[in-house]
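K.L.:
quick one, what's the 3D model for this:
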Amino acid sequence: MKQIAALIALLFVAMSYGQNVDIFVNKANSFFSTHIKNGRVDYKAIKNNPTTLNELISLAKEVRVSKNNPTSYQAFWINAYNISVIKGIVENYPVKQPLAIKGFFDKTTYELGGVKTTLNDLENNLLRKVFPQEARFHFVLVCAGLGCPPIINEAYTPTKLETQLQRQTTIALNNPNFIKLKGNKVQLSQIFEWYKGDFTQQGSEIEYINTFRKEAIPTNAKVSYYPYDWTLNEVK
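P.N.:
Down below sits the predicted model:
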């Protein structure tokens, strides 16, 4: 009887966690669809009415996800990162760029998923360290700068995550403003310089990029990196 009771308790907890993730993702989806326009965030509108944002942060605090359920885990933490970035900007808005906020990435903490974390810890320890082969994270985690691939107006969901990761990576790596190809020279975002190891696990940076390209970059192309644009990705 004790074993049955324990099993029922575990099932109840699992269902509760799943429901919390679903509630959070649904609310996040509504929030993003309302406040994201063409890859930019309407920080001013959120600042004027932060109720939904604050509700999302409160919800995220109560959510629990397991690495044993990778799609729920990853979807939650990707959304939590993007929402926390917006929260950090809104609390300091108006501001010209995230780097103008002291400790924005490595000092400011958020209580999410039962842990206290910074944006850097979330990206590097809760996502990249747990799933070291998943370089596509770099195309969905949005740092509030225009140099990042654009934020989308929907939440990442467990059921659509693979499609969303593949879509956003493909869009970024085919964007001539993100991958700048001229003759036998290619300029890459500094994301590829900062996280080179993520993109060279099975070959070169160009080989990784070409797996998503409609028009392949010559494998002998000379690679350089253009400066990152930290200008705030706000709706104008």
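K.L.:
from here on, contacts and neighbour counts on C-alpha atoms
P.N.:
Noted.
K.L.:
ranges for the strands of the chain?
P.N.:
Counting by DSSP state E, one finds strands in the chain at the ranges 36-37, 40-41, 110-112, 115-117, 180-182, 185-189, 222-226.
K.L.:
list the helices and strands the second one packs on?
P.N.:
Helices and strands touching strand 40-41, by 3 or more Cα pairs under 8 Å, 6 or more residues apart in numbering; DSSP states H and E: there are none.
K.L.:
got the contact list for it?
P.N.:
The contact list for strand 40-41 (Cα atoms under 8 Å, 6 or more residues apart in numbering) reads 35, 150, 151, 233, 234, 235.
K.L.:
redo the strands of the chain as TSV? Include distance to residue 20.
P.N.:
Converted to TSV, these look like this (distance: least, Cα to Cα, whole Å):
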stretch	distance to residue 20
strand 36-37	23
strand 40-41	25
strand 110-112	12
strand 115-117	16
strand 180-182	42
strand 185-189	36
strand 222-226	41
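K.L.:
Proceed likewise with the subsequent sequence, for comparison:
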Amino acid sequence: MSENFKGSVVVYSILGCPHCMRTKKSLKELNVPYTDVRLDLFPQIKDEVMERSGMRTVPQIYFNAKLIGGNDAFQTLIKDKAAWEEVLKDVRENVLPEGSLIIPDPSTAVAEADFFSIQCEPDEYFALVNQMKTDNIVRTHGNFLKSHKNAFSGQDFRTWILEKKELDNDRAMEMGQALLDHNFATPLKTGESFKGGNELYILTEEDGSGSLNGGGVSECVPKSANQLGELLRKMILKLYSIYLSEDGKQVDYKGIKTSDEFRAYTQMTRELIRIDIKSAPREEKIAFFINIYNALVIHANIEKGPPKNLFGRYKFFNNTKYIIGGHPYSLQDIENGVLRANRKGVGQIFNPFGSKDPRLEVALEVHEPLVHFALVCGAKSCPPIKTYTAEKIDEELKVAAASFLENSDGCDIDMKNKSIKLSSIFKWYKVDFGSNNKELLEFVASHMAKGQKLSDLKELMSQGNYKLSFLQYDWSANSKA
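P.N.:
Down below sits the predicted model:
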């Protein structure tokens, strides 16, 4: 601490948390020294920190042993001159009581992995596909009216294996099916298995949808959905730690685009093309697709720029895609098709996936409403960016919901005017939260952290004479000019 402070100001935070960044920026502007304890680097103390504070969200701000709360509570404190002077006086004059806070030994921090040094186990079928290209087995089929690039017929492949590899017909058919099973190719007619006739098969890397990870596949044996999804997300958070402003409001997308780290990230997205996601359990799918959605938004902002109007947002969410497990998934497909169990999204006339769409097998059986507090759309009113894991996804989503509702851009309550204002997310996806306003508010109350805001909400709900409205959504982008 500085010479003017005998005590300590401690901020418990995590990497990539905008509210944490705003708190730390304010402390610096106020010339208040502080100790930043990142719980992602000290996971061994996380549970105890949460238990002591009674909070499930970060930042958690302490002036000596006094818990201020989160960023909203801190910003309110600053505006109250008398209260602010009182907490400052405490840290100026008094030493932090021994054992009152958990301050870990820096040497016990978990090393931040080098996310860009990725081990690769070569896939034998990658070399086979390259040979097919060299020997012109893969080529354009059709005529000037309708053609299919980077395609091969079952007959050409079977003959090539028999002659070039000198293998028998049964083995040729097995290898053809393996190309489909490993997501190197997909049949022109959806759902078909490999046949040795005139049927066409298209290389997955050239799906024609304009996917941001198209144009080539990874030569590595696919990682598990959980492993790859978490790895990609951590890489994006690493980029944010370098190029995100301290207040969490601006991102240097131009700087990211020219960085070596981003080039490594875009190369890794090709591993998504052949990943097996159909067989993943519910928890793994949710964590995987949340992480991929958030990474895809950032990738699109860098490559395309943020949408500037309503039509631009429509194109952005419907046309921004990754090839995942052999099929293209747009942002709309991920949110409404997979995570909302194939429900119509805002402005959609039909469900994202038709009855014969192979992606329907990937969709959750039951929608998960808490994903709305984890998906980051790239606008200022979106929830903060976090990393999600399959092992703790349900608890992490509850924390995300509580964190979102703790701040005024998620829920704002005015007791004087008996007013409850919620994020527009609750209006757009009301069907996910309840069939009427009463059920909606019961959902909100059940996911709000304990505190004055929850008490106020319950009081207004019990009185029944409140006014419910929805906050204007700030779609402005967080990119630097």
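K.L.:
report the TM-score for the pair.
P.N.:
TM-score of the superposed chains, computed with TM-score structural alignment, normalised by the length of the first structure, equals 0.81; 220 aligned residues with a Cα RMSD of 2.8 Å.
K.L.:
let me see the contact set for the one in the first structure that sits across from residue 371 of the second structure in the alignment.
P.N.:
Residue correspondence, TM-score structural alignment: residue 371 of the second structure in this structure matches residue 137 in the first structure. Contact analysis of residue 137 of the first structure by Cα under 8 Å, 6+ apart lists 78, 128, 165.
K.L.:
repeat for residue 413 of the second structure
P.N.:
419, 420, 421, 453, 456, 457.
K.L.:
looking at the first structure, which of those still make contact?
P.N.:
Checked against the first structure using both residues aligned by TM-score structural alignment, their matches' Cα atoms under 8 Å, the contacts of residue 413 of the second structure keep these contacts: 419, 420, 421, 457.
K.L.:
quick one: which of these is most hemmed in?
P.N.:
Of all those, the highest neighbour tally under other Cα atoms under 10 Å goes to residue 457, namely 24 neighbours.
K.L.:
okay but that one is in contact with residue 446, surely?
P.N.:
No - applying Cα atoms under 8 Å, one finds residue 457 of the second structure not in contact with residue 446, separated by 10.8 Å.
K.L.:
longest helix in the first structure, please.
P.N.:
Longest helix in the first structure by number of residues (criterion: DSSP state H): helix 2-35.
K.L.:
how far does it sit from the chain's center?
P.N.:
Its chain's average C-alpha position is 21 Å from that of helix 2-35 of the first structure, according to Cα atoms, centre = their mean, to the nearest Å.
K.L.:
before we move on, what about stretch 404-416 of the second structure?
P.N.:
Per Cα atoms, centre = their mean, the displacement of stretch 404-416 of the second structure from the mean C-alpha position of its chain is 24 Å.
K.L.:
do the same with stretch 372-379 of the second structure
P.N.:
Going by Cα atoms, centre = their mean, the spacing between the C-alpha centre of stretch 372-379 of the second structure and its chain's C-alpha centre is 8 Å.
K.L.:
okay, the strands of the first structure, which one's buried deepest?
P.N.:
Counting by mean count of other Cα atoms under 10 Å, strand 40-41 has the highest mean neighbour count of the strands of the first structure, with a mean of 22.
K.L.:
what's the residue nearest the centre of the first structure in contact with, if anything?
P.N.:
Among the residues of the first structure, the one closest to the centroid is residue 141, at 2.0 Å (Cα atoms, centre = their mean). Applying Cα under 8 Å, 6+ apart to residue 141 of the first structure gives the contacts 78, 81, 82, 123, 151.
K.L.:
what does residue 212 of the first structure give?
P.N.:
Under the criterion of Cα under 8 Å, 6+ apart, the contact partners of residue 212 of the first structure comprise 169, 170, 173, 174.
K.L.:
kindly recompute the last result at 6 Å.
P.N.:
When contacts are counted by Cα atoms under 6 Å, 6 or more residues apart in numbering, residue 212 of the first structure touches residue 170.
K.L.:
that one and residue 26 of the first structure, how far apart?
P.N.:
When distance is defined by Cα to Cα, to the nearest Å, residue 212 of the first structure is 29 Å away from residue 26 of the first structure.
K.L.:
check residue 185 of the first structure too.
P.N.:
When distances are taken as Cα to Cα, residue 185 of the first structure and residue 26 of the first structure turn out to be 43 Å apart.
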